[in-house]
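Asks: build the 3D model from these lines:
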Amino acid sequence: MDVLTSESGNDNVVPYGVDWSDRARPSSHCWFPLTSDDSSTAQSCAYGSCAKRKQAGQSALLQCGSCDLIMHAYHLTSSSTTNNDSIQSCRPSFVDNIEQINSLTNNKDNSLKFDEHFWSHVSTLPKPCMHCQPTSMVSPLDIIDQMKWMISCIPRTLSDDWSDPSHGLVCLWCFRCYHHSCWEQLAPQDKLQCDYGIFQNIIVRPQWLSRSSESPTGFKARPFSYSTNSNAEPNSFPYTPVLVFVNKRSGGQVGEKIYRELLQRLNPRQVFLLENNATITHALDIYSSLPNMRICVCGGDGTVGWVLSRLAETYPSRNNPPVSICPLGTGNDLSRVLAWGEQYDPTRLFHTLLQTSQAQVAVLDRWEVQLEEYDAATLASMTQQHHESGFNISRIFQPLLNPPTFIRETNRSSYENHQKLPNTRFINYMSFGLDAAIALDFHAERIRDPSKFSSPLKNKFMYVNESCKYFDDFARAQMWNLGSYIRLICDDQDITDTIRNCHTLVILNIPGYASGTNPWGKSLRSSIMDRVNQLSTIKLDSTFINQISMSSLDALNCAGDTQENNELESLDDRDTDQIESLSTTQTASSSRFQPQNFGDRKIEVVGLSTTHMAAIHAGFRGNRIAQCNRLCIELRCPMTAQMDGEPFYLPTPVAVNISHAGQVLVLKNEKK
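Replies: The predicted model follows:
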């Protein structure tokens, strides 16, 4: 949390953002510098006696992220103003007097004392007055766009002239609005009591949060109405409060905008801008006692994995607050699998929050990765066994063949700053080989020049551009394979022979990889019939069809089956009966594979040829190799790899040991 210090030399400081210090008051503002592109710059300073109210551009202005109040910075650091009541209070976000709460817990009539409206004056009502012109019966989600407009209409001062009949009041909790004259006609209870509007089920109410000397953070959340019953079950608590973690670095500047927007919609103390591990620990410490708590992570797969790792370290297995996702990353594979969307849609931000409270809880496996370095004797022994492990025509001509670029060139610039594991756990996938090499070059270029990656279309263009650097490896695909550089052991069985035709090895925990593909594939019947429907409704271009490997249609191969045929075969002359016949045969031959499940403590191993790497983006799949509980990938040479979309380079031969590392709870969106 940054602070603004007084220019006059006194001890007054103004904290930027949400203030968790000892100086914080229940009605403290969340100050941020007012940006030049903010539509509210036309508003003047809200300090009543400000001499420069109409000269906002001549002095630094700050804006409250919760109530939108605008003030000159020097008013907030001046002793003459901070010691009086001339600065309007913000919405209360917590209660300072825990004794006051305790005195009310036994009085049912006072249970709603803190659930009060926070009225703010507006010059124009953003929607029909609730008293004289009721709105039509609509879904709560339909008024979200009106809420956005409503916030933008809220002025920064209460000193306006209310003679205009269009002037009115808006509650900054529930967003109900009234003409000023209509509001005067309301019953006293209606003027006070607030139900928090459409967010009533997920919002953290101020009276639930108070100071606590027992907490390292100085705050603790516990709803007093629930705590009166010592035998109460969590399910008896009628609300599902949602904490929100936002990575401001995800999605360009989108993360910062989402953070500021949610400060206005929710209690600002339930929205956290991810800075480091301490931010997550801080939030969990405060809200660990809040029943039915759920978490929404606004970020990419890496951010989600980061938060889940901290949850796994804090809570016992399968006992953490379940997590939903607002996707801000590039691939967003976990978000796709859990049906939260493939990319950020600003019109669905509030839908995501509301659906978080209703989503189905699911169990997600986590996998641990440990690197084991070889000594010289072990490495020599492995090499000897490799040469004696059977006949392969590529070995005979190995001295005449060059290894692939990512193995041959060990000093590539993209390798320099990415030579360690990005994490020791993964939840989506790991991969080794050609795809990781391309991803690493793409990642390094994005770090060097972010301006080239400002849109999804530019990202795709840059990915193709980086792929072209490996044209020679694609062209010589029949002359090299990962089986020459990797030894694969699944559940103590050496199955290296199954990757003799593979150029990428993928270790899958979820049915999602590389921005929405499914290398393991669906069940055979649905996969084949989906393809039949496409063939019957779309006239396929013959050039595209001739690029599809027959092995991609061969949807269910077992480890140990005959090596798949990598020759290209046209599908345009196959009728429905032929494809359905193929379906029946393949299902019977691979019955030992179970349907993929990201919570079954098993992991899937898939091999991709260069043909597969293109075909999976057209809905086909790779070569299924194994389902196992643990595996060891022995790298005989330096190798490119990626973990949950984070590419890296292993500069020395190592054994990569992957084993189950517990489970965490996530949320699957059943109401897309």
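Asks: can we go C-alpha only for contacts and neighbour counts from here?
Replies: OK.
Asks: Leu22 and Thr217, how far apart?
Replies: Careful, residue 22 is Asp and not Leu. Distance, Asp22 to Thr217, by CA to CA, to the nearest Å: 10 Å.
Asks: do the same with His282
Replies: 6 Å.
Asks: Thr587 now?
Replies: 57 Å.
Asks: pretty sure Ser583 is touching Met529, no?
Replies: No: contact criterion CA atoms under 8 Å: Ser583 and Met529 do not qualify, at 9.2 Å.
Asks: more neighbours: which of these two?
Replies: Ser583 (21 against 15; other CA atoms under 10 Å).
Asks: for that one, give me its contacts.
Replies: Contact partners of Ser583, counting by CA atoms under 8 Å, 6 or more residues apart in numbering, are 524-525, 528.
Asks: quick one: which of the residues you listed is most hemmed in?
Replies: Ile528 (21 neighbours).
Asks: to check against the first, give me the structure of this:
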Amino acid sequence: MFASLQSHAACFLSVRTECTLGRLRCMLLHPTCIRLNTRNFSKMHCYRITESCSHELDFLDVDVDPSAASKDGHPAAAESGKQFLKVFDGDDAVKRGCFRLVSILRATKNEEVVEAALRMFFLPDEPHDFELHEIGGMQRLHSDDILNRNGGPDNRGSLKDAGDSWLLRAKARDAEVIQVHAGWPRSGPASVSVSVSQSSTAASVLNEVLSQLHRQGDESSKFSLMEVNMSSKQVQRSSLSPQENMLEKLQEIKKVSLRQMNQTRFYVVENVNRTVKVGLLIGGLPPLLAKEEYVQLIQEHLTIKSHLVSISHIYASQGAVALQVSCFSEAERIFMLAKDTAVDNKLLSSLVIPEILHTQLSQDVCPLLVFVNPKSGGLKGRELLYNFRKILNPHQVFDMSNGGPLAGLHTFRDVPRFRVLVCGGDGTVGWVLGVLEAVRHKLVCREPPIGIVPLGTGNDLARVFRWGPGYSGEDPHHILVSVDEADEVLMDRWTILLDAQDVSEDGKDNEFLEPPKIVQMNNYFGLGIDAELSLDFHQAREDDPDKFTSRFHNKGVYVKVGLQKISSSRSLHKELRLQVDNQEVHLPNIEGLIFLNIPSWGSGADLWGSEVDGRHGKPRIDDGLLEIVGVTGVVHMGQVQSGLRSGIRIAQGNYVRLTVSKPLPVQVDGEPWIQPPGHIIISAAGPKVRMLRKSKQKQKKSSAGVKEGRPESPSSRDGGH
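Replies: Predicted coordinates:
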């Protein structure tokens, strides 16, 4: 494992040399538990990266423009009494022209210059183990030399020949001590120290390591020594031949780049003759087909070779199939071909799926599966995606715009325990919950608890579970700690059957009726004025999506739409017939009817209200009951949003039947449309879902208004406690 750490000089001695991952240990997917057979697949393909990598800068290599250095640095040096040296850390840096500017005083001893250069390259070694060579003449700078203001030693004679480019070299040593890490999970220290001399070979080092790891009974031929170099752009692995001289190998790496040596580790790994097995997930196929039809489509459009390719999983509800390919070239061909293939005028998608070795996961490990919607919250979603890929294993972080939730759930299908973190709005959370419900029978962990990082506009679901009204740039590490400490609670989900029927007396338009459809509801279901405002807002966003990048602008548009509807009125109670638990319910004079599953509506408003009455029970998110509330118009809705009033309580129940006599705007969790006349049935949807509620003691104190704080009060349904 590689990890970076910054500490005070006084604290450095107390820092453990081996990274234990701290609070992230139990939620991180350990690299040894991942198998990914790739050959020509790029990092972009392996990590399912679609966004621009322009922000993936190489922070370790700083290419300094010599003209800029002379223009900006030397005048300042003349005024301040300082001078700047161009220092290279190896032959590779000289070849590429990458150097660091080291600032020193006019008269500085060599050891002080070396120490300054080591600091500039973030190398933790002792200065007496290094020396400087002038580039060009390669004159060595001795320890008793003093640099003059022109960058050359005072004992050189003429100052006009002095150079300012120097090469930092490690002094040759007769012996070195290296750390060799075990390539498998183990208790106790993860690495051992081995002394390397001029006669040491990779085979002798391997035998010494196996002895210290108490594996001396195993044949050394079953193991090999691997060199792993991690740069900021890629990780390179190479096995060392048994006869390779280790001291010469170390000196060669140091000569190429001192930083590369600092980023190089040695591992002892078991030699396993693995069969080629590349996992691909092909999406974009027509949904709800039979297995034979999917096989035919794959064969017809991708011309797969049956002796090399097999279908391991079929997700008919998602229109996707998982392939196992036993040939690298065939996998690469299918991967690229699928991206250019359309079925029923819809382009297919293809993803490389890693294999999680679930049997190697520790008993106390519960890895976190992270979904990020980069289109939510402006650029904040993209920023979170990038940060979580750096903190966690990139194979446990999934871009929702590239394969949706299925890619992550399919990858984690055999993991016995895991948690889910969804970064997005309520619609994104509902998307994940919907796919989870559809494929849970194929998962070993069928009910993973779900946490939320709110990136949307309303974020009502996140408010109820204390994750806040929106993401405001919190440290991703703090978010992960909060997820680790969150409490598990249950939440109801509801199935809504919308069956369009001609309920008029003449029944002339039966042949044009829409087929019945089923949708899932997590937050609320609205008919009338509430849905009409959502529909107008949705259409405005569809017309110009680039303007809808902030919650402030979105709320402004919503208010504008509401003001346009303030004078309109409709007698909704005359167009609806409501039955709750098989009992007819009289509707008052209202313009909107809303069915609540959670105590937050319209960006944090408490529509049901906190007042206790004798006719209705105290609402909970896991009580199996819906709260049915009416609003009289836009003004009433504005008063509810301001906390001045509550809605009109109508009923509570777990089975609702509506008869609609005219086309009406409806919305489910913020997704609006016009629903034709017919019947609407709402009932409980399968098992309750497990959600993660942020621990109260970890909540940050804020000056949020009563409106945003009310759904999180003890009197609301935040988990029923």
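Asks: what helix or strand is the aligned residue in the first structure for Ala531 of the second structure on?
Replies: Superposed on the first structure with TM-score structural alignment, Ala531 of the second structure falls opposite Ala436. Secondary-structure assignment from DSSP states H and E places Ala436 of the first structure in helix 434-448.
Asks: buried stuff in that helix?
Replies: In terms of neighbour count (16 or more other CA atoms under 10 Å), helix 434-448 of the first structure has its buried residues at 434-446.
Asks: hmm, back to that, nearest to Phe474 of the first structure, of the contacts of Ser583 of the first structure?
Replies: Lowest distance from Phe474 of the first structure to these (CA to CA) belongs to Ile528, with 27.6 Å.
Asks: buried set for the helix or strand hosting that closest one?
Replies: Using DSSP H and E, Ile528 of the first structure sits in helix 524-537. By neighbour count on 16+ other CA under 10 Å, the buried set for helix 524-537 of the first structure is 524, 527-528, 531-532, 535.
Asks: now render those as CSV, adding distance to Lys672 of the first structure.
Replies: Formatted as CSV, those follow (distance: CA to CA, whole Å):
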residue, distance to Lys672 of the first structure
Leu524, 25
Ser527, 22
Ile528, 25
Arg531, 24
Val532, 26
Leu535, 27
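Asks: distance of the most centrally placed residue in the first structure relative to Asp497 of the first structure?
Replies: Taking CA atoms, centre = their mean, the centroid of the first structure lies closest to Gly299, which sits 3.5 Å from it. As judged by CA to CA, Gly299 of the first structure and Asp497 of the first structure stand 39 Å apart.
Asks: ok, Thr610 of the first structure next?
Replies: From Thr610 of the first structure to Asp497 of the first structure the distance is 18 Å (CA to CA).
Asks: hmm, who's touching stretch 485-497 of the first structure?
Replies: 483, 559-560, 626, 628-637.
Asks: alignment lookup: Pro653 of the first structure to the second structure.
Replies: For Pro653 of the first structure, the residue aligned by TM-score structural alignment is Pro677.
Asks: its match: neighbour count?
Replies: For Pro677 of the second structure, using other CA under 10 Å, the count is 22.
Asks: again, but for Ser515 of the first structure
Replies: Neighbour tally, Ser515 of the first structure, other CA under 10 Å: 17.
Asks: which non-adjacent residue is nearest it?
Replies: With CA to CA, 6 or more residues apart in numbering as the criterion, Ser515 of the first structure has its nearest non-adjacent residue at 4.1 Å, and that residue is Gly331.
Asks: that neighbour: which element?
Replies: Per DSSP H and E, there is no helix or strand for Gly331 of the first structure.
Asks: name all residues that make contact with it.
Replies: Gly331 of the first structure neighbours (CA under 8 Å, 6+ apart): 300-301, 342, 514-516, 645.
Asks: which of those residues does the second structure keep?
Replies: Compared against the second structure with both residues aligned by TM-score structural alignment, their matches' CA atoms under 8 Å, the contacts of Gly331 of the first structure retain 300-301, 342, 514-516.
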